[in-house]
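> Predicted coordinates and the sequence they were generated for:
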Amino acid sequence: MLPVTESRVVLVTGGSKGIGRAMAEAFRDAGYRVAATYRSGGVPDGVLGVTCDITDQGQVDQAFETIEKELGPVEVLVANAGVTRDTLLMRMSDDDWQTVIDTNLTGTFRVVRRAARPMMRARFGRIVLISSVVALLGSPGQINYSSSKAALVGMARSLTRELGTRNVTANVVAPGFIETDMTSVLGEDTIADYRKRIPAGRLGSVDDVARAVLFLANDSSGYISGAVLPVDGGLGMGH
């Protein structure tokens, strides 16, 4: 694990379960001061929990104000909060589309916008956007989700061009098929099919994703920006 030069303040959105929770725990264990937003459930011990719906700008602003008061300005932002509304195109309603876009894309934009100005003033910042292997591979029944996640690549690269001279990086981590509560409900045949398609021969763990995010968030990773880091066992082959 790379050293932390000082106890920086990290915000993980959607930190109550799955990948988000694992990332919050990993940053906490590495010596960072960690806050996590959530809408239900709770956050790990030792992490400042802040209730926030990222589709509401007022709640986003209030969450940042709370974190800044309790821990200090956010220096590392991990934009992880997201939702799914999976169904085939011909069955997908406007609400199915808009709900996913509002959270995964517009909500991420709101959080990034609020975090960026203090980072620019401090001349330090790490922004990590959590995308998905389906962003560039595509997936039947996930036109809304894959579109929202693909857009994060453009967001990170535009941020890199805007903020790069201020020592603020913006990168994307694209997890593949990760073992979480969400995937545990899938049938054995579906999981077996994915294992066959993944060169690593196994599903990923939340720790695999957390370690990749820790690497990009570290002070020593300041010359990496605008990158897409797949954590998918080779499933997407960089796509």
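Arrived safely, thanks for sending.

> only C-alpha atoms for contact and neighbour calcs from this point on.
Noted.

> counting contacts, what elements does the longest helix seen in the chain pack onto?
In the chain, taking DSSP state H as the definition, the longest helix is helix 143-163. Under the contact criterion of 3 or more Cα pairs under 8 Å, 6 or more residues apart in numbering; DSSP states H and E, helix 143-163 touches helix 94-101, strand 125-130, helix 134-137, strand 168-175.

> how far does the helix or strand just after the last one sit from the chain's center?
Towards the C-terminus, the helix or strand next in line after strand 168-175, according to DSSP states H and E, is helix 181-184. Remark: helix 181-184 is offset 17 Å from the chain centroid, using Cα atoms, centre = their mean, to the nearest Å.

> same thing with stretch 129-139?
With Cα atoms, centre = their mean, you get 12 Å for stretch 129-139.

> same question, stretch 168-184
The chain centroid and the centroid of stretch 168-184 are separated by 7 Å, computed with Cα atoms, centre = their mean.

> do the same with stretch 174-186
Computed by Cα atoms, centre = their mean, the chain-centroid distance of stretch 174-186 equals 15 Å.

> what's next to it, contact-wise?
Stretch 174-186 has contacts (Cα atoms under 8 Å, 6 or more residues apart in numbering) with 18-19, 130-135, 194, 203-206, 209, 228-233, 235-236.

> distance of the residue of the chain most remote from its centre from Val111?
Within the chain, the residue lying farthest from the chain centre (Cα atoms, centre = their mean) is Met90, at 28.9 Å. Distance, Met90 to Val111, using Cα to Cα, to the nearest Å: 32 Å.

> Please apply the same query to Pro230.
Here Pro230 is placed at a distance of 23 Å from Val111 (Cα to Cα).

> what's the answer for Asn144, then?
Relative to Val111, and taking Cα to Cα, Asn144 is found at 20 Å.

> With Arg166 instead?
Computed as Cα to Cα, the Arg166 to Val111 distance reads 19 Å.

> Below is an additional structure, to be compared with the one above:
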Amino acid sequence: MNTYNLDGRVAIVTGAARGMGFAVAERFLKSGASVTLWDLNETALSDARQKLSQFGDVHSDSVNVADFTAVKTAAERVKQRCGQIDILINSAGIAGVNTSLADYPLDIWNQVMQVNLNGIFHTCKAVVPHMQNNGYGRIVNIASMAGKDGNPNASAYSVSKGAVITLTKSLGKELAREGITVNVVAPAVIETEMLADVTEEQINYMLAKIPMGRMGTVKEISSLVSWLASEECSYSTGAVYDLSGGRATY
């Protein structure tokens, strides 16, 4: 496996107990970074830390990204322990439900927005000042092709991911002269545990739009994210990187 040089870098990965976040954390550790895993599921988080400990310096913290106070406090703990924060990967997210907009439950709509959108706002708000103090940072947000195309019967998820793309573009421009890059990855269907919350009809709809005719893998996600989080990615910010098997049309 090819790795990018992340020696001495300190990374936070949200949603790291499983799926894309776990794969990214593993790749970072193998590339020399110190990684702190953030997730809300304490049991899964403990298991993830145990599995990843063989690869390097890994820590974990149960953090609800929808709660800014909790996020800010957890970021301070990373800073105190490691002395700096260089990399932030926002992969925490939920799918919501598959139903028409007219029938979409208000509580689930608000929950999706709190986690998928506000969660990224919270982590960036808490971590960016630390990066500014050091004059260096790499932020990678995970959105979705749904944020560009809009999937039917997935209005909350589509809206939240579209907003993540716009937030990334805005913050990337804000920090463009401070040594901090902010980019976003927009995957199509990736084979993760989140698909358990999505109907077979919805999965088939998304697969039918992919010219390659298959799901992406977390390994493919971690490869792209590792480059975006490295020093080698120095002239790209506010950009959207599709990982869609050919689905992307713009």
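Perfect, I can see it now. Since this is a predicted model, take the numbers as computed values, not measurements.

> does the aligned partner of the residue farthest from the centre of the first structure in the second structure count as helix, strand or coil?
Aligned by TM-score structural alignment, Met90 of the first structure pairs with Ala102 of the second structure. Following DSSP: H, G, I helix; E, B strand; the rest coil, the label given to Ala102 of the second structure is helix.

> which residues in the first structure form helices?
Under DSSP H, the first structure gives helices at 18-29, 57-70, 94-101, 108-122, 134-137, 143-163, 181-184, 188-197, 206-217.

> The last one relative to strand 125-130, how many degrees between them?
Looking back up the chat, that one is helix 206-217 of the first structure. Taking axes from the mean of the first three to the mean of the last three Cα atoms, to 10 degrees, helix 206-217 of the first structure and strand 125-130 form an angle of 150 degrees between their directions.

> what range in the second structure matches helix 206-217 of the first structure?
Residue span in the second structure matched to helix 206-217 of the first structure, by TM-score structural alignment: 218-229.

> Likewise for the second one?
Counting by TM-score structural alignment, helix 57-70 of the first structure lines up with residues 68-81 of the second structure.

> in that stretch, what's buried?
Phe68, Ala70, Val71, Lys72, Ala74, Ala75, Glu76, Val78, Lys79 (16 or more other Cα atoms under 10 Å).

> which non-adjacent residue is nearest the first one?
It stands for Phe68 of the second structure. Leaving aside its chain neighbours, Phe68 of the second structure sits nearest to His122 (5.3 Å; criterion: Cα to Cα, 6 or more residues apart in numbering).

> Please report the distance of that neighbour from Cys233 of the second structure.
According to Cα to Cα, His122 of the second structure and Cys233 of the second structure sit 24 Å apart.

> Looking only at neighbour counts, state which of the two leads.
More crowded of His122 of the second structure and Cys233, by other Cα atoms under 10 Å: His122, with 20 against 13.

> Pretty sure that one sits against Val71.
Yes: between His122 of the second structure and Val71 there is a contact at 6.8 Å, judged by Cα atoms under 8 Å.

> Could you name every residue contacting both of the two?
In contact with both His122 of the second structure and Val71: Val65, using Cα under 8 Å, 6+ apart.

> What's Val127 of the second structure aligned with over in the first structure?
Checking TM-score structural alignment: Val127 of the second structure goes with Ala115.

> How much space separates the closest residue to its match other than its chain neighbours from Gly226 of the first structure?
Closest residue to Ala115 of the first structure apart from its sequence neighbours, by Cα to Cα, 6+ apart: Val74 at 6.6 Å. For Val74 of the first structure, the distance to Gly226 of the first structure (Cα to Cα) stands at 20 Å.

> Can you give the contact residues for the match of helix 57-70 of the first structure?
Residues outside stretch 68-81 of the second structure that contact it (Cα under 8 Å, 6+ apart): 36, 61, 63-65, 84-85, 119, 122-123, 126-127, 130.

> before we move on, what about stretch 215-229 of the first structure?
With Cα under 8 Å, 6+ apart as the test, stretch 215-229 of the first structure has contacts from 1-5, 76, 126-128, 153, 156-160, 164, 167-174, 212, 238.

> Which members of these are classed as buried?
Burial by neighbour count, judged by 16+ other Cα under 10 Å, picks out 76, 126-128, 153, 156-157, 159-160, 164, 167-174, 212 from these.

> Asn183 of the second structure and Pro211 of the second structure, how far apart?
Distance from Asn183 of the second structure to Pro211 of the second structure, counting by Cα to Cα: 25 Å.

> ok, now Val218 of the second structure?
In terms of Cα to Cα, Val218 of the second structure sits 19 Å off from Pro211 of the second structure.

> These two: which is more packed in?
Legend: neighbour count by other Cα under 10 Å for Val218 of the second structure and Pro211, higher for Val218 (18 against 12).

> got the contact list for the more buried one?
Residues near Val218 of the second structure by Cα under 8 Å, 6+ apart: Gly19, Met20, Ala23, Val24, Ile190, Glu191, Thr192.

> Please apply the same query to Ala143 of the second structure.
Going by Cα under 8 Å, 6+ apart, Ala143 of the second structure touches Lys161, Gly162, Val164, Ile165, Val184, Val185, Ala186, Pro187.

> And these, which is closest to Val10 of the second structure?
Val184 (19.4 Å; Cα to Cα).

> what's the nearest residue to the closest one if we skip its chain neighbours?
Of all residues beyond its chain neighbours, the one nearest Val184 of the second structure is Asn141 (4.6 Å), with distances taken as Cα to Cα, 6+ apart.

> Surely the one you found and Ala92 touch.
No: the pair Asn141 of the second structure / Ala92 is not scored as a contact, 9.3 Å apart, by Cα under 8 Å.

> list the contacts for Val112 of the second structure?
Shown in contact with Val112 of the second structure (Cα under 8 Å, 6+ apart): Gly93, Ile94, Ala95, Gly96, Ala156, Tyr157, Ser160.

> Relative to Trp109 of the second structure, how far out is the match of Met90 of the first structure?
In terms of Cα to Cα, Ala102 of the second structure sits 12 Å off from Trp109 of the second structure.
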